[in-house]
Each structure stands twice: as structure tokens, then as C-alpha cells.
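Colleague: show me the folded form of this:
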Amino acid sequence: MITNLIIIIILLLGVIYYLYIKIGKPHITTTDNEKAYKLNKQFFLEKREVYVEDVEEVIEEHEIDHLSGNDLNVEKISKAKAIQLINASIGQNVLSNSNTNFASINKAIPIWWFDVNQKRFLEDLHLILAKNEGFIWLKIPKGTVKDPKKIFYIRGDNGLVQLKISSERYNYLKDVSSGEGRFNYKEYVVREFP
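Modeller: Okay, here's the model as predicted:
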């Protein structure tokens, strides 16, 4: 959807540029008079204004955040709401604030970023990956990761396990926190919520 909007905006800007080059520049010859020049200029300004208004209307209609490219009409999910939806879907209160980590896609780098205590791998570890629309619920069962130091990057300042899960298509749901390991989270996806 965002790609289509960008294409439309680029095409409209191309049309505006074309109109400026072909119509906007007055074609002054020695026989042109002042009135013809003013009409030509007025015509260009009216056309440009119409196209600028069209572009602004498309942007407002789709409510796009120009910095992040995110659709502003999408309600972001919170950790509490995601936990509530998951527990309701399985019919019991398995997930809680204390056994679940939550992250949205990082704005600077296309990853979900978690800092997790190493002891958390001794029990089931639930990760909620918030997307622009919906979220993914991952469950890493206890005993899956016996020694996090051998698989993940451990922060030197606080000893926490740093999980950086890629949201990019070519590395989707793979750990990219270190050059080694390349832990693949795909097999731990329990469910994707729209």
C-alpha cells in the first residue's frame, strides 16, 4: 500500500515537472505580448496548484507518517493487549508480564530488539513481535537454549542476552545480533495475529 502511494506521488511529481517544462516556461518570441505571457503563467500556476492539492489529498487520505513510512491509521498493539489476546485465544492465562518480552520494530534498524536475562531461558520464554499490523507470538520452550552464551551475543555491561530478530525479508526471524549462531526463530512461532 505504501509502495503504491510512493509510486503515485512520484508520478504526480513527474507530471508537475513536465508541465513546468512544457507549459510553465513562457514561450516568448518577439511577437508575443504581455497578455499572452500572463495567461500562460496563470495556466501553469493553476495546473500546478491542482496537482499539489491532489498529492496532498492522497497523503491525507492514507495518513502516512513521512518519516517512518508507517500507516498512521493502524492502531499499535500494546504488550498488555497482546498478552490478553493470546491468553484468550488459548483459553488460559499462560502468558504474563513477567514471562513475556515485547518489542516493536526498531525505527533505525529493521529488527525486533530484546535484552533478556540469561535465567529466563530456564523457563518457557515468550516473545511478542509487534508489526505495523498485528503481531507474532514466539515461544522458546525451556531447555531449548541450555547455554545462551554459545548461541547469542551477551552484553558486556550488564550480562543480558541481546536478541536482535530481523524483520527483513531475506533474514526474516533470524537472530542478527552476532555473526555467529544465526538462531532461527521461525520454528518457535506459535501464532501470528492479524
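
Colleague: use CA for all of it now, contacts and neighbours both
Modeller: Will do.

Colleague: all the strands of the chain, in order from the start?
Modeller: Here the chain has its strands, by DSSP state E, at 100-104, 111-116, 125-130, 135-140, 153-154, 161-166, 189-193.

Colleague: I'd like to know which elements the third one is packed against.
Modeller: Strand 125-130 is packed against strand 100-104, strand 135-140, with contacts defined by 3 or more Cα pairs under 8 Å, 6 or more residues apart in numbering; DSSP states H and E.

Colleague: columns distance to Thr3 and mean neighbour count on top of these, output as CSV?
Modeller: Shown next, in CSV, are the helices and strands packed on strand 125-130 (distance: least, Cα to Cα, whole Å; neighbours: other Cα atoms under 10 Å):
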stretch, distance to Thr3, mean neighbour count
strand 100-104, 21, 19
strand 135-140, 21, 19
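
Colleague: to Ile86, which of those strands lies closest?
Modeller: strand 135-140 (8.0 Å; Cα to Cα).

Colleague: want to put them side by side, so please do this one too:
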Amino acid sequence: MDKIEALDFANKHFNSVFNSSNTHFANVNKAKPVWWIEIPINKIKSPNLPYIHLLLKSDRALNWLKVDRQYFVDNLAGFKVRENKDVICLEINSNTFQNMVGPNRASFKQFLI
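Modeller: As a prediction, this is how the structure comes out:
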């Protein structure tokens, strides 16, 4: 599944509006059970964006995480930041929904819809 297919599926089956501006997509990594996501810092700091949606495809399902943008703002220091790309990096375990990189190894399970 690619991002366009995921957005199309989510817009048809989930009760929300998904687009390239508010949604990030990842397939589960083939080498280890994680999803890799990079979110631009300017998106996290945009007051016009109340939520950042993560569509995470596993072998079994398309998982939707609805993350309040303010969560990223409030916890920015706990995430791995790639200064050269001005993004935060997430490596979310596909079994536990726990972020595996950066100083804050927070669980994202609370955002699972």
C-alpha cells in the first residue's frame, strides 16, 4: 500500500478527513517491526493544524493514530530531531506503538483510534 491508497482507504472508512497536509503514512519495515516517520518541525508548530494523523500499515491492518499537534509541541525535546532536514524522527514499534528513538520513548498507543 502506498500513501495515496492509504489516504483513499482512510477517507472512505474512517470518520475524519485525511490529506497530505495533515497525514503521514508508513508501511511496516521489512527488516524489523517498526514504522519510520519524519514530521517537519514547521508542521508541528503550525497553529492551523489541530491533529497530525499517522496511517501505519502492518501486515494485518491500517492503523490510525490521531495525535494532537500540541503533544508534539509540548514534548519536542523528547524526540529525535534531524537538524539537517528540520524534522522529528519517529521509529514506532508495530507491536507496542512505542517510539524507539530519541530521549523520550513514549507510547503512541493512547492515540490509536
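
Colleague: now the strands of structure 1 as CSV including distance to Gly181 of structure 1?
Modeller: Below are the strands of structure 1 laid out as CSV (distance: least, Cα to Cα, whole Å):
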stretch, distance to Gly181 of structure 1
strand 100-104, 21
strand 111-116, 16
strand 125-130, 18
strand 135-140, 16
strand 153-154, 9
strand 161-166, 11
strand 189-193, 18
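
Colleague: Ile10 of structure 1 is nearest to which of the ones you listed?
Modeller: Here strand 111-116 is closest among the strands of structure 1 (Cα to Cα), at 28.1 Å.

Colleague: how much does the closest one stray from structure 2?
Modeller: Following superposition, strand 111-116 of structure 1 is found to deviate from structure 2 by 0.7 Å on average (mean Cα distance after the TM-score superposition for structure 1).

Colleague: structure 2: matching residues for that strand?
Modeller: Under TM-score structural alignment, strand 111-116 of structure 1 corresponds to residues 34-39 of structure 2.

Colleague: which part of structure 2 matches the longest helix seen in structure 1?
Modeller: Assignment by DSSP state H gives helix 34-62 as the longest helix of structure 1. The counterpart of helix 34-62 of structure 1 in structure 2, using TM-score structural alignment, is absent.

Colleague: that helix - contacts with which helices or strands?
Modeller: Secondary elements touching helix 34-62 of structure 1 (3+ Cα pairs under 8 Å, 6+ apart): helix 2-19.

Colleague: the helix it packs on: how far from the chain's middle?
Modeller: Mean-position distance between helix 2-19 of structure 1 and its chain equals 22 Å (Cα atoms, centre = their mean, to the nearest Å).

Colleague: swap in stretch 18-32 of structure 2?
Modeller: How far stretch 18-32 of structure 2 lies from its chain's middle: 7 Å, per Cα atoms, centre = their mean.

Colleague: swap in stretch 5-24 of structure 2?
Modeller: For stretch 5-24 of structure 2, the distance to the chain centre is 13 Å (Cα atoms, centre = their mean).

Colleague: other residues contacting it?
Modeller: Stretch 5-24 of structure 2 is touched from outside by 3, 25, 37, 39, 49, 51-55, 62, with contacts defined as Cα atoms under 8 Å, 6 or more residues apart in numbering.

Colleague: list only buried entries from the residues you listed.
Modeller: Listed as buried from those are 3, 25, 37, 39, 51-55, 62; burial here means 16 or more other Cα atoms under 10 Å.

Colleague: of these, closest to Val81 of structure 2?
Modeller: The nearest member of these to Val81 of structure 2, counting by Cα to Cα, is Ile39 at 9.5 Å.

Colleague: state the distance from the residue opposite Gln110 of structure 2 in structure 1 once aligned to Gly134 of structure 1.
Modeller: By TM-score structural alignment, Gln110 of structure 2 lines up with Glu187 in structure 1. Note on Glu187 of structure 1: its distance to Gly134 of structure 1, by Cα to Cα, to the nearest Å, is 19 Å.
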